[in-house]
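In: pasted the sequence and its predicted model underneath.
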Amino acid sequence: MNAAQHAAAHKKARKAGIASFIGTTIEWYDFYAYGIAAALVFGKVFFPADLPPGTATLLSFLTLWAGFIARPVGGIIFGHLGDKIGRKTTLVITLIMMGVATTCIGLLPSYLQIGIWAPIALVVLRIIQGIAVGGEWGGAILIASESAPKGKGILYAAFAQQGSPAGNLLATLVFFGLSALPAPDFLLWGWRIPFLLSAALVLVGMVIRLKLEESDDMKRLIQQKKTVKLPILEVLRKHWQIVLLGAGVLPIIHVTYFKSTFALSWATKELGYSQSTFLSVIVIALVVQFITQPLGALLVSRMDMRKAVVLMVLPEFFLMPAMFFAVETGVYWIAVFGMCLATVPHSMFYGAVGGILARAFPTKVRYSGLSISYQLCSLLVGGATPVLAQGILNNTGSIVGVAIASACYALVSLVCMLLLLKRIGHNAADLSTAEQADADELAREPRATPLNEEPITPQQGIDKDPYPAH
């Protein structure tokens, strides 16, 4: 590759990374806005007024869980499409679905207006959100990592991962601004504004995504006509152990629902924090997450990934439980300090995990494998997290059980990640076992040859870097 081609490849990689970041920011804004509203208002707006507050909150969190239950469906549908027709097309579809569903939530009548149809409609729209985000995450990771220069896949996947704290921060800031409204106005119409804003954000995202190029790996697969007829079946038949380990790797990233969705409800309804005060605590923690999260991808790219993971996860065993007791003090700066410290370990882990999991599957089933792993964990752990926490609190009246549960998430993730790295390889500079299999297959077969080029023999394919996208 000459200097001009090298520069063009890096420009394309940067464009893919930035586009992934902007797109995932918009998708996660929509998803997290629902979580904040579920903690603050949905129990009052979409359920009978005579319910006990704890019960109404629990029902609100159950509607939140509906989105997580739907995410594996999105992972299967869009994983299939992404492995068959390409990553770009699926990302455009998921963005439209998410934007339409979110905007419609902002227009929903309340329980007082249409009765039981209000929570039913809310759950339906939440399911559409879940399907959309279920297909979004894997595609965004892959469009960035597969377009990256060789050996930089984990670092470029971190662009897509940055969309989560950015979207969460944006949603929290919008709700923070609206918290200045009188409580009756916020309940009547103020909470709807963040959802209606989604329509404008989606238009911006669409312009960017329509200009995006397909990833190099996927273009090569389509050109060689090696797409799989039913990717989901091949994943479950040949890579089911990797899928289960991948799902087991991810519980730690869902502790964000302990410290945002659940903690927001707990702090404002039982500990005496005002809505704006605790939202500001979350905002500060999200800024810390946005800053520190890429360090995880950098760390695993510079050292043995096993050591890097241990360094990232071990502090979580102590810091996440400590956060709950810091919040329980009722002292603002202690709560801020505790939440910021607890944010760093799982944020760094999240910054690295997308790129690591992308290395675990071969190109032809990578979208399906990555999506199913992530969404399986979301189904079992993500949406259940605030429900679990609220249930523990309702039954025990103590935060101790919630703190213990958060530490257990970190333990499961650490064990599964070490087992996964043992199978796929633990050096980011080397090809993973799946990537090496792709490279070996490519080297064995002549590439399709444009009319103005000489044929490429298998040996030449080896000499010319058979896996240039990584």
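Out: Now that the structure is in, tell me what you want to look at. The structure presented is a predicted model; accordingly, all values stated were derived computationally and were not measured.

In: for the rest of this, base every contact and every neighbour count on C-alpha atoms.
Out: OK.

In: contacts for stretch 298-313 next, please.
Out: Stretch 298-313 is contacted from outside by 152, 154-155, 296, 345-346, 348-349, 352, 410, 414, 417-418, 421, 426-429, using Cα atoms under 8 Å, 6 or more residues apart in numbering.

In: same check on stretch 385-405?
Out: By Cα under 8 Å, 6+ apart, stretch 385-405 touches 54, 58, 61-62, 65, 254-255, 257-258, 261-262, 320-322, 324-325.

In: just the buried residues of it, please?
Out: Neighbour counts using 16 or more other Cα atoms under 10 Å place 385-393, 399, 402-403, 405 of stretch 385-405 among the buried residues.

In: do the same with stretch 326-335
Out: Neighbour counts using 16+ other Cα under 10 Å place 326-328, 332, 334-335 of stretch 326-335 among the buried residues.

In: that one: end-to-end distance?
Out: Start to finish, the residues bounding stretch 326-335 are 5 Å apart (Cα to Cα, to the nearest Å).

In: returning to that earlier point: now the buried residues of stretch 385-405 in JSON lines, with distance to Q161?
Out: Rendered in JSON lines, the data for the buried residues of stretch 385-405 read as follows (distance: Cα to Cα, whole Å):
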{"residue": "T385", "distance to Q161": "20"}
{"residue": "P386", "distance to Q161": "22"}
{"residue": "V387", "distance to Q161": "25"}
{"residue": "L388", "distance to Q161": "26"}
{"residue": "A389", "distance to Q161": "25"}
{"residue": "Q390", "distance to Q161": "28"}
{"residue": "G391", "distance to Q161": "30"}
{"residue": "I392", "distance to Q161": "30"}
{"residue": "L393", "distance to Q161": "31"}
{"residue": "I399", "distance to Q161": "30"}
{"residue": "V402", "distance to Q161": "26"}
{"residue": "A403", "distance to Q161": "26"}
{"residue": "A405", "distance to Q161": "25"}
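
In: the structure to be compared is supplied as follows:
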Amino acid sequence: MATPHTFSAATTHPANAADALPDQVDAKSLKRIVFASVMGNALEWYDFFLYSTAAALVFGSLFFPKGTDPLLGTLAAFAGFAVGFAARPFGGALFGHIGDRYGRKTALVWTLSIMGGATFMIGFLPTYAQVGLWSPALLLVLRLLQGVAAGGEWGGGVLMISESAPQEKRGFYAAWSQIGVGGGFVLSAAVFFLVQLLPKDAFMSWGWRIPFLLSIMIFGVGVYVRSRLPESAEFAKAEAAGRKARMPVFEVIRKHPKEILMAMGLRVAENGGSYIVLAFSLVYGKFIGISNKVMLAGVIVSMSLELVTMLLWGRLSDRIGRKPVYMIGAAGFVVIAFPFFWLIDTQIPALIWLAFLLGNAVCHGAMIGTQPSLMGELFSTEVRYSGMALGHEIASVFAGGLSPLVATALLAHYHAAWPVALLMIGLSMVTVVSLLFTRETRPSVSGKKRP
């Protein structure tokens, strides 16, 4: 496990106060924490994922100059998508510090507030035809704010659950945090699916704004839910014992550079590969003439099934270890990279949906269901939020942030999917190699109790 840390000399709580606190909460309280955390995560990620769907379907033509090739507008929209990811490490550092110093709950209320406000404002933005270059400029500013909020969201959402769960079931309970991530994507895709049932002119003029404007209600519900959560059990115990790093971000970089690199490597296939499956695939389907409704239906069905499979993968990681389960997902992406696009090329809805099921429910599900427990167990309590946020979000810039952009550029140049399949294999191999150098963290395997 993690090596010992140097903590703040100022301790305001006696040691016996920390000893009196439990390492985990009772079953009833844990269920309440899980429910509230999943709800909060789903609402926040609904906001963040709206951009990726809109970037694939409408932003290219509405917010960027039109050229002779429609893919160029989409390429510009995905550049904005990448900008949001570039802001995520800053958000991770900022809210990692807040979360490790002042509590997980405080950080999460702030992330939701920033995300909700930025998403709501996107729904009011004027288009390029109305205000010219101000349109993409304002869109990019709001996307930056989304990125900052998202950078601090994931680690805190995970820790609220995993730091209150029993060690022998942490993989299963930590996977519940990802239900919120997947649920947010399903919700955003479902709302876009419904508004696309409008006449095309109505959808392009005002219908696309509805999913973004709905975020104001989501913001209210989310803040209410999160403000009523108790602090995580492990953080509360560490706080009572005075175990706090003065500058947790610098502390984790100095003491745990290897663990941060491990977390980054684990993220590449999961994040980069998934955005090829979830975001770029919509562009590819449109490119070869497949209805957006067929593609979105595949996304919604496969992600809905993944909400179940990620829990099963997380539970399996409690039994056989984190690394074997994660390897199933990373290596699986290597195996299905070419078949994924072959199935889409058939233009047969059932086979297209099979491609999404393999990519999401099987490969991505194995990684995303295991990731919270595996990454969390690499770090100790006083720097865990910061360590997870940095590893998770720095990698997201180069993986999820760039993969749809690079994939779209490859499609625009080659007018074929095979270079994108090779990109998907390359991303996955980074994670496969990283796994070989990552230690098994499951407590019953490592034989150590998490600090």
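Out: Now that the structure is in, tell me what you want to look at. Quick caveat, the model's predicted, so the values are computed rather than measured.

In: just the buried residues of stretch 326-335 of structure 1: which are in helices?
Out: Where the buried residues of stretch 326-335 of structure 1 overlap with helices, as defined by DSSP state H, the overlap consists of 326-328, 332, 334-335.

In: which one of those sits closest to V202 of structure 1?
Out: Taking Cα to Cα as the measure, V202 of structure 1 sits nearest to A335 out of those, at 34.2 Å.

In: ok, for that closest one, nearest residue in space, not its chain neighbours?
Out: Beyond its immediate neighbours in the sequence, the residue positioned closest to A335 of structure 1 (Cα to Cα, 6 or more residues apart in numbering) is V327, lying 4.4 Å away.

In: so who does that neighbour touch?
Out: Counting by Cα under 8 Å, 6+ apart, V327 of structure 1 makes contact with 267, 334-336, 338-339.

In: need the counterpart of P109 of structure 1 in structure 2.
Out: Taking TM-score structural alignment, P109 of structure 1 has P126 as its aligned residue in structure 2.

In: report the secondary structure state of that match.
Out: Three states are possible here, and by DSSP: H, G, I helix; E, B strand; the rest coil the one that applies to P126 of structure 2 is coil.

In: which residues touch it?
Out: S135.

In: swap in the one 4 residues further on?
Out: When the contact criterion is Cα under 8 Å, 6+ apart, Q130 of structure 2 has no partners at all.

In: do L282 of structure 2 as well
Out: 56-57, 292, 295-296.

In: over to A297 of structure 2?
Out: Contacts for A297 of structure 2 (Cα under 8 Å, 6+ apart) come out as 193, 353.

In: show me what it lines up with in structure 1.
Out: If you follow A297 of structure 2 across to structure 1 using TM-score structural alignment, you land on S280.

In: could you do L278 of structure 2 as well?
Out: Under the alignment (TM-score structural alignment), L278 of structure 2 maps onto S260 of structure 1.

In: hmm, that match is touching I282, no?
Out: Yes. S260 of structure 1 lies in contact with I282 (Cα atoms under 8 Å); the separation is 6.6 Å.

In: from S198 of structure 1, how far off is G167 of structure 1?
Out: The separation that G167 of structure 1 has from S198 of structure 1, given Cα to Cα, amounts to 11 Å.

In: tell me the residues that contact both of these two, please.
Out: Shared between the contact lists of G167 of structure 1 and S198 (criterion: Cα under 8 Å, 6+ apart) are residues 26, 30.

In: how close does S403 of structure 2 get to L75 of structure 2?
Out: Counting by Cα to Cα - S403 of structure 2 and L75 of structure 2 are separated by 11 Å.

In: what sits against V92 of structure 1?
Out: Under the criterion of Cα under 8 Å, 6+ apart, the contact list for V92 of structure 1 reads 206, 209-210.

In: which of the residues you listed tops the neighbour count?
Out: Within the contacts of V92 of structure 1, most neighbours by other Cα atoms under 10 Å means R209, with 19 neighbours.

In: counterpart of that residue in structure 2?
Out: The criterion is TM-score structural alignment: under it, R209 of structure 1 has R226 as its aligned partner in structure 2.

In: which secondary structure state does its match sit in?
Out: Assignment for R226 of structure 2 (three-state DSSP): helix.

In: the helices in the stretch 351-470 of structure 1, which residues?
Out: Applying DSSP state H, counting those that start in this stretch to the stretch 351-470 of structure 1 gives helices spanning 366-377, 384-396, 400-424, 433-444, 458-463.

In: with distance to Q129 of structure 1 as added columns, please give the ones you listed in CSV.
Out: Converted to CSV, the helices of the stretch 351-470 of structure 1 look like this (distance: least, Cα to Cα, whole Å):
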stretch, distance to Q129 of structure 1
helix 366-377, 13
helix 384-396, 17
helix 400-424, 25
helix 433-444, 31
helix 458-463, 43
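
In: out of these, which is the most enclosed?
Out: Comparing the helices of the stretch 351-470 of structure 1 by mean neighbour count (mean count of other Cα atoms under 10 Å), helix 366-377 ranks first with a mean of 29.

In: how close does the aligned residue in structure 2 for L81 of structure 1 get to Y385 of structure 2?
Out: L81 of structure 1 maps onto I98 in structure 2, with residues paired by TM-score structural alignment. Counting by Cα to Cα, the separation of I98 of structure 2 from Y385 of structure 2 is 9 Å.

In: and if you look at L436 of structure 2?
Out: Where Y385 of structure 2 is concerned, L436 of structure 2 sits at a distance of 24 Å (Cα to Cα).

In: now N16 of structure 2
Out: Between N16 of structure 2 and Y385 of structure 2 the computed distance is 25 Å (Cα to Cα).

In: K200 of structure 2 too?
Out: For K200 of structure 2, the distance to Y385 of structure 2 equals 44 Å [Cα to Cα].

In: which helix or strand contains F48 of structure 2?
Out: With the criterion set as DSSP states H and E, the secondary-structure element containing F48 of structure 2 is helix 27-54.

In: superpose on structure 1 and give me the mean offset of that helix.
Out: After superposition onto structure 1, the mean distance of helix 27-54 of structure 2 to its aligned counterpart is 1.1 Å, using mean Cα distance after the TM-score superposition for structure 1.
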